[in-house]
Each structure stands twice: as C-alpha cells, then as structure tokens.
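1. no sequence for this one, just the structure:
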C-alpha cells in the first residue's frame, strides 16, 4: 500500500497517541505536512535542549522501537515506519 493513499488525518491521530498527545503546530498545514514536520523534528531531536540532543540515527532507532512497541494498529505502524524511513533518507 502506498503512503500517498493513506489517511494522514488518521496517522496523525495515531502518532499523537504514541507520543503522548504531543502538541503539534497545525496552523494552516495539512495533516500530511504536520506529520512529516513532527517526524523530522523528532529525528533531529529539536524537542530537546541542544546540550543533550542525540544523533538522528539514535533518534531514528528509538522512534522505530517506540512505533513498533505501541498499541496502534499494525497498518498504522507500517505506514509510520515507512514515513520515518522516508524522512530519514531525506535527512542523510
């Protein structure tokens, strides 16, 4: 199943469940853009103080582990992991 054919509204809800209802900047953005930006910020560790930030590779590992260990549907897990892969490839 293609990432483009998935409901980003639903995936964004699932992402928020995994990351404890994290507040996301949605002002004038689509669900897809909001989700991609949130994942990018997570992988770049922009939610942490600069002195304690981890590498994007460490953050990627922890993000994938958190998604796979979560209680969201298998389908949502697969899509979220694919999106993490896509964002990580863009950051390399």
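-> Ah, there it is. Keep in mind that this is a model prediction, so the values were computed, not measured.
2. When you work out contacts or count neighbours from here on, use the C-alpha atoms and nothing else.
-> Noted.
3. measure residue 83 to residue 44 for me?
-> Noted for residue 83: a distance of 15 Å to residue 44, by C-alpha to C-alpha, to the nearest Å.
4. Those two: who's more crowded?
-> Per other C-alpha atoms under 10 Å, whichever of residue 83 and residue 44 has more neighbours is residue 44, with 20 against 17.
5. put this beside the first:
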C-alpha cells in the first residue's frame, strides 16, 4: 500500500516507479531527504526537504491513511 502511494506521489520519476520493496522505498526517501540528487552547493537541509514532502503529501489526492503512513515514514527516516 505505502509503495503504491509513494509511486502515485511521484508519477514522473522513473526510479520511483521501479520500487518493489520496503527497503527500496526507504532508500528512495532517504535520498530525497538528503537531497542527494542535487548539486552539493544547492542542496536544501533535511528539515526543508521534510517540510516540502509534507506539503506535497498533504496536497496530494492520496487517501488519509496513505498520507498518514507516508508522513510517518518520512518522520522516521528524517530522525535518523
């Protein structure tokens, strides 16, 4: 369920569409939170990326359960 929700959150990202396991999902979220795909001088902080993710999730058309599950995943991974 959460993998499908994440895929719907990022429909145009090919790497996201290939996710099939929870470990791959967590790795993708970590990469996003650490802004690893952005040039080092332009990277945002984890806190900024977390707020952007929250906003994207809340504004999405996902169900409330899916939104809650994704937000909890982001919180958990941002804390590490």
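-> All right, it came through fine. Remember, predicted model here, so these are calculated numbers, not experimental data.
6. any chance you could map the helices in structure 2?
-> Taking DSSP state H to define them, one finds helices in structure 2 at 2-9, 14-17, 22-33, 46-59, 64-78.
7. Looking at these, which one is packed in the most?
-> Counting by mean count of other C-alpha atoms under 10 Å, helix 2-9 has the highest mean neighbour count of these, with a mean of 18.
8. Could you give the residue range in structure 1 aligned to that one?
-> Using TM-score structural alignment, the residues of structure 1 aligned to helix 2-9 of structure 2 are 11-18.
9. what's the mean distance for that stretch versus structure 2?
-> Once fitted to structure 2, stretch 11-18 of structure 1 is off its aligned match by 1.4 Å on average (mean C-alpha distance after the TM-score superposition for structure 1).
10. Quick one: residues in contact with stretch 26-39 of structure 2.
-> For stretch 26-39 of structure 2, contacts defined as C-alpha atoms under 8 Å, 6 or more residues apart in numbering pick out 16, 43, 44, 45, 46, 49, 50, 73, 74, 77, 78.
11. now for the last one: what does it line up with in structure 1?
-> Residue mapping for residue 78 of structure 2 onto structure 1 gives residue 88, with TM-score structural alignment as the criterion.
12. One more: the fifth one?
-> In structure 1, the residue paired with residue 46 of structure 2 is residue 56, using TM-score structural alignment.
13. Is residue 78 of structure 2 in contact with residue 48, as I believe?
-> No - here residue 78 of structure 2 lies out of contact with residue 48, judged by C-alpha atoms under 8 Å, at a distance of 10.9 Å.
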